[in-house]
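Trainee: Here's my sequence, what's the structure:
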Amino acid sequence: MVRPDSAGRTGGAEATRRTRGGATRAGSRRAPRTLRTERFAPYVLVAPAVLIIVTLRLWPLLLGVNFSFTGDGENNGTAVGFANYVELLQDPLFQGALRNVGLLVLLLPVAVAIPGLLATFIYLRVPGHRLFRSVYFFPAVLSPVIVGAIYNLLLAFDGPLNDLLGRAGLGPVDWLGDPGVAMFAVVGVHIWATFGMALVVFLAGFATLNPSLLDAARVDGATLPQVIWHVIIPGLSRTIQFVFVTTMIGMLTSMFGLLYVMTAGGPEGSTYLPEYYIWHEQGQMNRPALASAASTVLFFIMLIVGLAQMSVLRRSGRED
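Mentor: Below you'll find the predicted structure:
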């Protein structure tokens, strides 16, 4: 015979089990909904950015590529196939622009090494590093038009730089009038004016570098070149990849202001770059279809060069 209190306890336990069982089943029904929500949440958050990129970047790019297969002038809006691209490859100005792109690729390691070394000196706290950090970044805030005007005065044939060279017995150099020198002069000015941004990126990369590795290298008696080659470069491989790609893109797409002010594409078209050629064909010659073809070629140049740089840097990082 079961006592009343035992029966009460048994009934209460049974009710508790039923309640828990119902809660478990309800929780199991809610769990898939929660997982489904968590699975779609990243896509919802990323959707606005993707929509903006597709609307303002990819769609205009596709329109430009489509427009490059049409004609100019009397053939405006008429499909001409690859005629614009054939004309580009036969144009001496565009051929010179492509050669200058190759020159930029060769000079790219210099453009990356300068801010990298300066950031290294600042990170190692050389005397006056706080002042140097401000001074190095100052050119990055100047307008390309102002920078070009300043260096037009400095690099003029009768300017102060040639005056110093004359006093040293080296003779004057026609920095902006010699076809073999002008492009190097403009690229040098561009590197001076923009390396401050790469410097900031390198300093941010140094914040992720393990300081114990530097201490161990010092204890082992490593010299500064050995520390840079065996510790800093491997530790900043990701940062170096980023700076390589962004610097190359900047050289291909951000030198118009300097070119326009310093040389206007001259002398003899020796300082043409694809972006300056695009402006010339669109703004001066009123040939938007040909300019669209040149823009498409510039896009693929940046894509190929960027992917090649990342592949080479990743391979060298794995070998290290």
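
Trainee: From here on, just use CA atoms for contacts and neighbour counts.
Mentor: Noted.

Trainee: I figured residue 296 hits residue 62, correct?
Mentor: No - with contact taken as CA atoms under 8 Å, residue 296 and residue 62 are classed as non-touching, separated by 9.5 Å.

Trainee: higher neighbour count, those two?
Mentor: Residue environment comparison for residue 296 versus residue 62 gives the larger neighbour count to residue 296, 18 against 12, counting by other CA atoms under 10 Å.

Trainee: so who does the more buried one touch?
Mentor: Under the criterion of CA atoms under 8 Å, 6 or more residues apart in numbering, the contact partners of residue 296 comprise 64, 65, 68.

Trainee: can you check residue 70 too?
Mentor: 76, 77, 78, 79, 80, 81, 84, 289.

Trainee: Over to residue 253?
Mentor: Going by CA under 8 Å, 6+ apart, residue 253 touches residue 275.

Trainee: The contacts of residue 70 in helices, which ones?
Mentor: 84, 289 (DSSP state H).

Trainee: Buried ones among the contacts of residue 70?
Mentor: When burial is judged by neighbour count using 16 or more other CA atoms under 10 Å, the buried members of those are 84, 289.

Trainee: Please give the structure of this sequence too, so both can be compared:
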Amino acid sequence: MPIGNAQPSVRPAPAGRTGPARGGLSTERAGNRARRSRGGARAERFAPYILVAPAVLIIVALRLYPLILGVNFSFTGDGVRNGLAVGLDNYRELFHDPLFRTALGNVGLLVLLLPVAVAIPGLLATFIYLRVPGHRFYRGVYFFPAVLSPVIVGAIFNLLLAFDGPLNAVLASVGVRPVDWLGDPDVAMFMVVGVHVWATFGMALVVFLAGFATLDAALLDAARVDGASLPQVIWHVIVPGLSRTIQFVFVTTLIGMLTSMFGLLFVMTSGGPEGSTYLPEYYIWIQQGQMNRPALASAASTILFVIMIVVGLLQIKLLKRAGRED
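Mentor: A predicted model of the protein is given here:
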């Protein structure tokens, strides 16, 4: 037959290559991708909760639940009324106890001295950051007291502050009468707080140095170019730049003052003279360990917890307001 009359050959379409089939497969793949996308988004949404769940469970089991039990126990009685509900009797007894009122007054003293306890490591960290001569040596020396036991620190300062100790000997050599540093009710608490600040400011120093690592050095250079003095640099550049670090140090220092001075108090003054160095922490130990009054101690612990929460929140609020004003 002539070539011109030949019919064009038609090749059969391969299986699975037809138009409708191809469209159905694409739709199925798109659906699979959408389902995987939704599943991935759901997993990402719940991942943070899954990661923090073990820590939350530990906090609830070891912190929150005992705290609730302690608060509940504070409304029960001691002695012949052990386990019986007594309402607010324990709290009334606390506020009628002169020793507990003295302990609360000393808490107020600690709050007043708190800015000093924060300013000391802050200034020392500033000098180290500005690389004063010997800053590497000072960094180690300043941190050294933080590794000492409170018992050792208390024993050392008992010798230094004794009535016939080296400090009074130095004062006598310049014609100053000796002072009973740990036996005078008007002086003893200040001495214990001063020793506590000396022994613990190394940790706050480390926190401040970590905060300085986030400070923009260009701001300091600009302040120097503008001729700002060191106090101006500290107040207008460093303090605003470290506002969050300062808030953290304020809160942790306050907690340390209220809950970590037992060792020093026990070794240096044992709450004396005349109960002038009592703090809630020491009062709680006396009631629980010596007087065998756990319910009253629980009530004192609850009040101490409320004080820390209230004072800590007030400090943060005041610092935030000061930061906005700057």
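
Trainee: would you list the contacts of residue 296 of structure 1 in CSV and tack on secondary structure?
Mentor: Below are these laid out as CSV (DSSP: H, G, I helix; E, B strand; the rest coil):
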residue, secondary structure
64, helix
65, helix
68, coil
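
Trainee: give the contact list for the spatially most central residue of structure 1.
Mentor: Within structure 1, the residue whose C-alpha comes closest to the C-alpha centroid is residue 246; the distance, by CA atoms, centre = their mean, is 1.6 Å. The neighbourhood of residue 246 of structure 1, defined by CA under 8 Å, 6+ apart, contains no residues.

Trainee: so what corresponds to it in structure 2?
Mentor: With TM-score structural alignment as the criterion, the equivalent of residue 246 of structure 1 in structure 2 is residue 252.

Trainee: separation between its match and residue 49 of structure 2?
Mentor: Residue 252 of structure 2 is 27 Å from residue 49 of structure 2, where distance means CA to CA, to the nearest Å.

Trainee: which residues in the stretch 151-300 of structure 2 form helices?
Mentor: Taking DSSP state H, counting those that start in this stretch to define them, one finds helices in the stretch 151-300 of structure 2 at 166-173, 188-212, 217-225, 230-233, 239-241, 243-259, 262-268, 280-285, 294-325.

Trainee: Count the neighbours of the residue mapped onto residue 148 of structure 2 from structure 1 for me.
Mentor: For residue 148 of structure 2, the equivalent position in structure 1 is taken to be residue 142, counting by TM-score structural alignment. The tally of other residues near residue 142 of structure 1 (other CA under 10 Å) stands at 12.

Trainee: Equivalent analysis for residue 213 of structure 1, please.
Mentor: Other residues within reach of residue 213 of structure 1 by the criterion other CA under 10 Å amount to 15.

Trainee: which one in structure 2 is aligned with it?
Mentor: Looking across to structure 2 (by TM-score structural alignment), residue 213 of structure 1 lines up with residue 219.

Trainee: For its match, which non-adjacent residue is spatially closest?
Mentor: residue 237 (7.0 Å; CA to CA, 6 or more residues apart in numbering).

Trainee: Let me see the contact set for that neighbour.
Mentor: 219, 220, 223.

Trainee: The last one reaches residue 235, doesn't it?
Mentor: No - under the contact definition of CA under 8 Å, residue 223 of structure 2 does not touch residue 235, with a separation of 11.4 Å.

Trainee: Pick out whichever of the two has more residues nearby.
Mentor: For residue 223 of structure 2 and residue 235, the more surrounded residue by other CA under 10 Å is residue 223, and the numbers stand at 17 against 12.

Trainee: what's the distance between the more buried one and residue 229 of structure 2?
Mentor: With the distance defined as CA to CA, residue 223 of structure 2 ends up 8 Å from residue 229 of structure 2.

Trainee: cool, residue 104 of structure 2 as well?
Mentor: Plainly put, residue 104 of structure 2 is 41 Å away from residue 229 of structure 2 if you go by CA to CA.

Trainee: if you count what's nearby, which of these two comes out ahead?
Mentor: Of the pair residue 104 of structure 2 and residue 229, residue 104 is the one with more neighbours under other CA under 10 Å, namely 19 against 10.

Trainee: how much does stretch 22-37 of structure 1 stray from structure 2?
Mentor: Mean deviation of stretch 22-37 of structure 1 relative to structure 2 after superposition (mean CA distance after the TM-score superposition for structure 1): 1.4 Å.

Trainee: give me every residue that touches the aligned partner of residue 198 of structure 1 in structure 2.
Mentor: With TM-score structural alignment as the matching criterion, the partner of residue 198 of structure 1 in structure 2 is residue 204. When contacts are counted by CA under 8 Å, 6+ apart, residue 204 of structure 2 touches 118, 121, 122, 249, 253.

Trainee: likewise residue 128 of structure 2?
Mentor: For residue 128 of structure 2, the residues meeting the contact criterion (CA under 8 Å, 6+ apart) are 135, 136, 138, 139.

Trainee: Mind telling me what it corresponds to in structure 1?
Mentor: Residue correspondence, TM-score structural alignment: residue 128 of structure 2 in this structure matches residue 122 in structure 1.

Trainee: sorry, back to before: how far away is the closest residue to the match of residue 148 of structure 2 other than its chain neighbours from residue 186 of structure 1?
Mentor: The shortest distance from residue 142 of structure 1 to any residue other than its chain neighbours is 7.6 Å, reached at residue 193 (CA to CA, 6+ apart). Using CA to CA, we find residue 193 of structure 1 at a distance of 11 Å from residue 186 of structure 1.
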